[in-house]
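J.: just to be clear, the model below is a prediction. Sequence and coordinates:
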Amino acid sequence: MAKRLIPLFNRVLVEKIVPPSKTSAGILLPEKTTKLNSGKVVAVGPGARDRDGKLIPVSVKEGDTVLLPEYGGTEVKLGEKEYHLYRDDDILGTLCD
C-alpha cells in the first residue's frame, strides 16, 4: 500500500538530492564538492493564514529544486523512502537550470 503525505499549512515535503560521489570516469570526488544541500519538492501545503484570515500561498511548487538549510526540517519516512518536512520560510531559495 503506497502512502502519500500532504503537508498542512505552509509546510513543504522535500526529497533530498544525493550528489554523486564519483564522476562517470570513476574519479572519486572530495566530500566538500558534493555538499550542496538541495532537494526536490514532492508536495506542498495550501499555505498559512495571516491575521485577517487571508491565505498566504507557499512560494514553491511540486517539482521545484530548492536550496535547503544545513540543519532543520523534520525527517519523515514513507515506505523505503526518506523525506524532510520544512516550513516554506525555512527554504533558502529555488535552484534554476
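T.: That came through, no problem. Numbers count the residues shown, from 1 in each chain.
J.: every contact and neighbour count from this point should use C-alpha atoms.
T.: OK.
J.: now do the nearest residue to T34 once chain neighbours are set aside against G63, distance only.
T.: What sits nearest to T34 in space, not counting adjacent residues and going by Cα to Cα, 6 or more residues apart in numbering, is P19, at 5.7 Å. Shown here: P19 relative to G63, a distance of 17 Å by Cα to Cα, to the nearest Å.
J.: go on, I91?
T.: Remark: distance between I91 and G63 (Cα to Cα) = 14 Å.
J.: over to D90?
T.: 18 Å.
J.: who has more neighbours out of these two?
T.: Neighbour count, other Cα atoms under 10 Å: between D90 and G63, D90 has more, with 15 against 12.
J.: next, the one to line up against it:
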Amino acid sequence: MKFRPLHDRVVVRRIEEDAKTSGGIIIPDSAKEKPQQGEIVAVGPGARNEKGELVALDVKAGDRVVFGKWSGTEVKIDGEDLLIMKESDIMGILEGSKSSKKAA
C-alpha cells in the first residue's frame, strides 16, 4: 500500500465478524452491524504537543483495536475498503489476539 497517514491518523481494516452464531443461526447481511474491531494497517508519525515536540502514537501496524461505531472516514485504497481515523477515536487495543482467522 502506498499511503502514509499524516499526524495522529491511522488506517484501519475492519475485521468481519462471523456470519453464524454459536447456535448455528446464519445472520443475513441486512441484519449485521458494521464491525467495531479492526487491524491497524498504517500509522502516522504522531501529533505535536504544545512545545512542538513529536509525540509518538500508542498503536502500531498489526494491532487489533476496538473503535466507535461511527468513527473514521471510509476510503477505498488499492481496491480495499479501509477506515482513516484519529488515534483518539480508538477505544483500546485487543491484547493477545494477533490472528483474526480461526483454525479450521
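T.: The structure has been received and is ready for your questions. As the structure is a prediction and not an experimental result, all values here were calculated from the model.
J.: still on that earlier bit, structure 2: which residue goes with the residue nearest to T34 of structure 1?
T.: Taking TM-score structural alignment, P19 of structure 1 has E17 as its aligned residue in structure 2.
J.: ok, its match touching P35?
T.: Yes. With contacts counted by Cα atoms under 8 Å, E17 of structure 2 reaches P35, the gap being 6.6 Å.
J.: residue most distant from the centroid, structure 1?
T.: A25 (29.4 Å; Cα atoms, centre = their mean).
J.: roughly how far apart are that residue and I6 of structure 1?
T.: 40 Å.
J.: where's the residue positioned nearest the centre of structure 1, which helix or strand?
T.: What sits nearest the mean C-alpha location of structure 1, by Cα atoms, centre = their mean, is V14, with 2.7 Å. In this assignment (DSSP states H and E), V14 of structure 1 forms part of strand 11-16.
J.: quick check: next helix or strand after that strand?
T.: Following strand 11-16 of structure 1 toward the C-terminus (DSSP H and E): strand 38-44.
J.: tell me what that following strand is packed against?
T.: In terms of contacts (3 or more Cα pairs under 8 Å, 6 or more residues apart in numbering; DSSP states H and E), strand 38-44 of structure 1 is packed against strand 11-16, strand 65-67.
J.: so which of those gets nearest R49 of structure 1?
T.: strand 11-16 (12.5 Å; Cα to Cα).
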